[in-house]
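In: attaching a predicted model along with its sequence, questions to come.
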Amino acid sequence: MEHSKIGNRGKNDTFGGTDDNTPILVKSDVANWLFAGINSGNLLLTIGGNILVIIAIFRRKKSRNSATNILISSLSISDTFVGLVFMPFQIAGVLGSNGLVTEFLCDSVMTASWTFMNSTVLTLLCIAVDRYRAIVTPMKPRVSVKLARWMILLVWLTSFVYSSSNIVFHSTISVTVPANGRNVTTINCWYIPTVEMIGIIVMTDFLFLYLVPLLVIFALYSKMIIVLYFGASPNDSGRRRKRQAVKMLIVVVVMFGVSWFPFRVLRMFRFYAPSMFKGTTFGFVRAIAMPLALANSWINPFVLAIFGSNFRREFADILTCRYRQARAEVQPARESRNRPKHLDEERCAGTRGEPHKLDGEHNLCPDRGVRTVAVQTEMANIGGPQHHLGPYDNTAFEISPLE
């Protein structure tokens, strides 16, 4: 029994058309469990890693006021929702949880999931444009936080409008086949249009949501590398930090291209050479290609932690709750700084004419010429006026050291 919005014009999964009417995933239980196991690990790493990134950015005001950080946070939010929405749906589908694969979930989950996944590559493109403006054209106005927010809004709207086609092109298909001496009915969320239309969708996705953006990003970063490593800029004291940040972002882009490449190629082969992937073979290839693509959602936090020293320190502070201890140490200094002036005047009333001496309460009597303020002395005890807390300098934390 089959049903669809467009009619009985093809049975296929999200990789493209096939002439094989048997639901592919029921042919290999091993491939199913492999797929579910890898995606379960992806789910945990994706949610944990990206929430850590979001907290690291938004818990400090100055990091929130960086256009690059705003764009990186959008990237992490997209990856988080890929884990929350798409991965559980995929796991339920291959394990035969037919109750979770309804018409409403098929439309809504596929639209939302592809919105999040498509926004990833578009956000990487925005980050490359932001860095290009800062490095190659430093004399021109940089991307502001306000503009970065508009860029994010445009990315999400574009991704949603494009991905909303899944409402028309996907539907639930129920098929009953013999397996292990009994009939097994599976319900899958599959593409349902004509084979020609599927070919257009697959080719459009590959060109405009993978190949073309990556080529543009490659061109932008190539120009940045030329400027940073071969350009003359004697007054640029932050060149070393800029190089490190560009390396970090290049690795993020490369990991995106590598992780999504098998999945994109598999979709192309599935449409143009369907005979190459039949039955169990396709099940195992899919069990590797799809989770590898989804693994990109948790790779970014690890890349940022490895290549970004500020990111690494923030992660350590958050995971060990060290920032709470730092705040507790800073609080007395803030209280001294905010202490009413008349308290210092009263304390100085009985010390006129005495030689200058700093006691435990930090004498601030004006007639002694003492210009040291209490907050400076107290902050010196915990690392100096730059808020050097413990072994780390967390002043003006920014995910990207380019700001």
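Out: Arrived safely.
In: use CA for all of it now, contacts and neighbours both
Out: Will do.
In: residue 324 - how many residues pack around it?
Out: 11 (other Cα atoms under 10 Å).
In: quick one, what contacts it?
Out: Listed by Cα atoms under 8 Å, 6 or more residues apart in numbering, residue 324 has no contact partners.
In: roughly how far does it sit from residue 318?
Out: Note on residue 324: its distance to residue 318, by Cα to Cα, to the nearest Å, is 9 Å.
In: now swap in residue 296 and tell me
Out: Applying Cα to Cα to residue 296 and residue 318 gives a distance of 23 Å.
In: looking at the two, which one has more neighbours?
Out: residue 296 (23 against 15).
In: ok, then the element right after the one helix or strand residue 131 maps to?
Out: Counting by DSSP states H and E, the element that carries residue 131 is helix 103-135. Beyond helix 103-135 on the C-terminal side, the first helix or strand identified by DSSP H and E is helix 145-163.
In: can you list the buried residues in that following helix?
Out: Across helix 145-163, burial judged by 16 or more other Cα atoms under 10 Å covers 145, 148, 151, 152, 155, 156, 158, 159, 160, 163.
In: against which helices or strands is it packed?
Out: helix 67-81, helix 103-135 (3 or more Cα pairs under 8 Å, 6 or more residues apart in numbering; DSSP states H and E).
In: in stretch 230-245, what's buried?
Out: Neighbour counts over stretch 230-245 (16+ other Cα under 10 Å) mark 239, 242, 243, 244, 245 as buried.
In: tell me the contacts of the residue sitting nearest the centre point of the chain?
Out: Nearest to the mean C-alpha position of the chain, counting by Cα atoms, centre = their mean, stands residue 76 at 2.4 Å. By Cα under 8 Å, 6+ apart, residue 76 lies in contact with 50, 51, 53, 54, 297.
In: which of the helices and strands packed on helix 145-163 sits most buried?
Out: helix 67-81 (a mean of 23; mean count of other Cα atoms under 10 Å).
In: now residue 253: how far from residue 87?
Out: In terms of Cα to Cα, residue 253 sits 22 Å off from residue 87.
In: typed the wrong thing, it's residue 304
Out: From residue 304 to residue 87 the distance is 23 Å (Cα to Cα).
In: picking up where we left off before, just put the buried residues of helix 145-163 in CSV and tack on distance to residue 193.
Out: Output for the buried residues of helix 145-163, formatted as CSV (distance: Cα to Cα, whole Å):
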residue, distance to residue 193
145, 42
148, 37
151, 33
152, 31
155, 27
156, 26
158, 23
159, 21
160, 20
163, 15
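In: against that first model, consider the following:
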Amino acid sequence: MTLMYSNEINEIAKELEATYNATNYTGNTVLTNDDLYDVPVGLIILLSIFYGTISLLAVIGNSLVIWIISTTKSMQTVTNFFISNLALADVVIGLFCIPFQFQAALLQRWNLPEFMCPFCPFVQSISVNVSIFTLTAIAMDRYRAILHPLKAKPSKYVSKLIVSGIWIVSIIISIPFPIALRVFPVTEGRTFNDGKIMQHQKYFCDNTILPNEVMRHYRYFLVLFQYVIPFCVITFIYVQMAIRLWGSKTPGNAQNARDVSLLRNKKRVIKMLIIVVLLFGICWCPLQVYNILQVTWDSVNEYKYINIVWFCSDWLAMSNSCYNPFIYGIYNDRFKREFQRRFPIFRPKPKDNTSEMSEPTTMTMYSNVATIRNCNGYSTRLKEIFNGTEFDEKQNRNYVNIFFLSLLFVKL
């Protein structure tokens, strides 16, 4: 989790020198900090809108996920507990990572308080670790439920221990960032023809403590354990589950409505989780590739359009934190119902009046029987009921049977 400008000091000097050479100076002109490092206002506005949008969606959307799951008793399952943990990690990214790291990379300097230099990358690394490790835990939990359904389910206490372990391991893995990163100034000077010297000081957030070789190997380690290995494990697990769910049929005569419904629900949950994992892999892949190139090929940042490449890769990675709530709303019927119950404005409008008619209940049946008891024309009333709006000919046959039994009882 490094900013695009975090190269060796000589790379920074090359960038500053190019900036000097691209600007016309006169011997009597002294340029301010803003003149030297001006960023087009249009670019700042555009990127601010893009980053601000995903930051807002990440915080609001994932906060709703946590709120709905934590306040709905029927949704407090082991899988949903892991999903809440994933949402919490995305909220942290939206609050502490997207806004601050973005401005530093855009302005190519560190204007924030010094303590945030090690803090922001540290928190971002923790959040990404928690996300991928939680996705792995979800995959393993679903693997057990589908391929080994007779094994004992993990209790909520065990799931809490797993989540606690995920956070502890994520923090330990991310410790090198607060150790190594510090704010430091880079001073550049230029001597003009009249002998005047112009100096400029620019602050950066980069490694000033640990040897560069150590940080190089640490970044390799992060890419492996933060992306490659977990993604391969998750892919293998979901392939096995897909083979079991889509490649086999329920044995014997068990293909009744209940079994079909359960199988359909399992497939729907697995589809949802596969989409979540695929989005994580797709969104983070370009930035992880850039991180590998940066530590293996020092001149990658000399590429003419590397700024555009980096911002697109970083925005795509950060945007992953705001997609999951929409996926849950599409594929998780229970989450969708809870969301619509708490926010009635999002309830779908009925297509027509007939679709709103409810099925006859037991109370309706008793009411019909009482009406018939008070009438002498049983056959006439029967025709009225079946030809009118009180019964639809498509209603469940069980209700019809109950009605005739009740009618027979009244006659007797």
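Out: Okay, I see it. What you see is a predicted model; the values in this text were computed from it and never measured.
In: kindly provide the TM-score of these chains.
Out: The TM-score (TM-score structural alignment, normalised by the length of the first structure) is 0.70; 313 aligned residues with a Cα RMSD of 3.1 Å.
In: for the alignment partner in the second structure of residue 245 of the first structure, list the residues it contacts.
Out: Counting by TM-score structural alignment, residue 245 of the first structure corresponds to residue 269 in the second structure. Residue 269 of the second structure makes contact with 331, 332, according to Cα under 8 Å, 6+ apart.
In: so residue 269 of the second structure, which of the three states?
Out: helix (DSSP: H, G, I helix; E, B strand; the rest coil).
In: for the stretch 151-300 of the second structure, which segments count as strands?
Out: 181-191, 197-207 (DSSP state E, counting those that start in this stretch).
In: switch the ones you listed over to JSON lines; also include distance to residue 409 of the second structure and mean neighbour count.
Out: Below are the strands of the stretch 151-300 of the second structure laid out as JSON lines (distance: least, Cα to Cα, whole Å; neighbours: other Cα atoms under 10 Å):
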{"stretch": "strand 181-191", "distance to residue 409 of the second structure": "85", "mean neighbour count": "15"}
{"stretch": "strand 197-207", "distance to residue 409 of the second structure": "86", "mean neighbour count": "17"}
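In: make JSON lines out of those and add distance to residue 404 of the second structure.
Out: As requested, the strands of the stretch 151-300 of the second structure are arranged in JSON lines below (distance: least, Cα to Cα, whole Å):
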{"stretch": "strand 181-191", "distance to residue 404 of the second structure": "81"}
{"stretch": "strand 197-207", "distance to residue 404 of the second structure": "82"}
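In: residue 107 of the second structure: which of those is closest?
Out: For those, the distance to residue 107 of the second structure is smallest for strand 197-207, at 10.6 Å, taking Cα to Cα.
In: residues in contact with the closest one?
Out: 6, 30, 33, 108-111, 117-118, 180-191.
In: rerun that using 6 Å as the cut-off
Out: The contact list for strand 197-207 of the second structure, computed with Cα atoms under 6 Å, 6 or more residues apart in numbering, reads 6, 109-110, 117, 180-191.
In: kindly report the same for stretch 106-117 of the first structure.
Out: In contact with stretch 106-117 of the first structure (Cα under 6 Å, 6+ apart) are residues 78, 82, 86, 159, 160, 163, 164, 166, 167, 189.
In: how about the aligned residue in the second structure for the second one, what does it touch?
Out: In the second structure, residue 82 of the first structure lines up with residue 93, judged by TM-score structural alignment. Residues in contact with residue 93 of the second structure, defined by Cα under 6 Å, 6+ apart, are absent; none qualify.
In: how close does residue 93 of the second structure get to residue 365 of the second structure?
Out: For residue 93 of the second structure relative to residue 365 of the second structure (Cα to Cα), the value is 56 Å.
In: quick one: the contacts of stretch 106-117 of the first structure as JSON lines, columns for distance to residue 40 of the first structure too.
Out: Below are those laid out as JSON lines (distance: Cα to Cα, whole Å):
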{"residue": "78", "distance to residue 40 of the first structure": "18"}
{"residue": "82", "distance to residue 40 of the first structure": "13"}
{"residue": "86", "distance to residue 40 of the first structure": "11"}
{"residue": "159", "distance to residue 40 of the first structure": "26"}
{"residue": "160", "distance to residue 40 of the first structure": "26"}
{"residue": "163", "distance to residue 40 of the first structure": "24"}
{"residue": "164", "distance to residue 40 of the first structure": "26"}
{"residue": "166", "distance to residue 40 of the first structure": "24"}
{"residue": "167", "distance to residue 40 of the first structure": "26"}
{"residue": "189", "distance to residue 40 of the first structure": "19"}
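In: among those, which one sits closest to residue 273 of the first structure?
Out: residue 189 (21.9 Å).
In: which residue comes closest to the closest one once chain neighbours are left out?
Out: residue 172 (4.6 Å; Cα to Cα, 6 or more residues apart in numbering).
In: equivalent analysis for residue 27 of the first structure, please.
Out: residue 280 (5.9 Å).
In: show me what the host helix or strand of the one you found is packed against.
Out: Taking DSSP H and E as the criterion, residue 280 of the first structure maps to helix 279-307. Packing contacts for helix 279-307 of the first structure, counted by 3 or more Cα pairs under 6 Å, 6 or more residues apart in numbering; DSSP states H and E, involve helix 29-58, helix 239-272.
In: what helices and strands are in contact with the shortest one?
Out: This points to helix 29-58 of the first structure. helix 67-81, helix 279-307.
In: C-terminal to the longest one, what's the next element?
Out: Following the chain from helix 279-307 of the first structure toward its C-terminal end, the next helix or strand by DSSP H and E is helix 309-319.
In: centre of the chain to that following helix, how far?
Out: 16 Å (Cα atoms, centre = their mean, to the nearest Å).
In: residue range for that helix in the second structure?
Out: Across the second structure, the stretch matching helix 309-319 of the first structure (TM-score structural alignment) is residues 333-343.
In: quick check: buried residues in the matching stretch?
Out: Those would be 335, 336, 338, 339, for stretch 333-343 of the second structure by 16+ other Cα under 10 Å.
In: kindly report the same for stretch 27-38 of the first structure.
Out: 27, 28, 31, 32, 34, 35, 36, 38.
In: looking at these, spot the one nearest residue 206 of the first structure.
Out: Of all the buried residues of stretch 27-38 of the first structure, residue 35 has the smallest distance to residue 206 of the first structure: 23.0 Å, by Cα to Cα.
In: can you name the residues that contact that closest one?
Out: Residue 35 of the first structure neighbours (Cα under 6 Å, 6+ apart): residue 287.
In: how about the one 10 residues further on?
Out: Residues counted as contacts of residue 45 of the first structure (Cα under 6 Å, 6+ apart) are residue 298.
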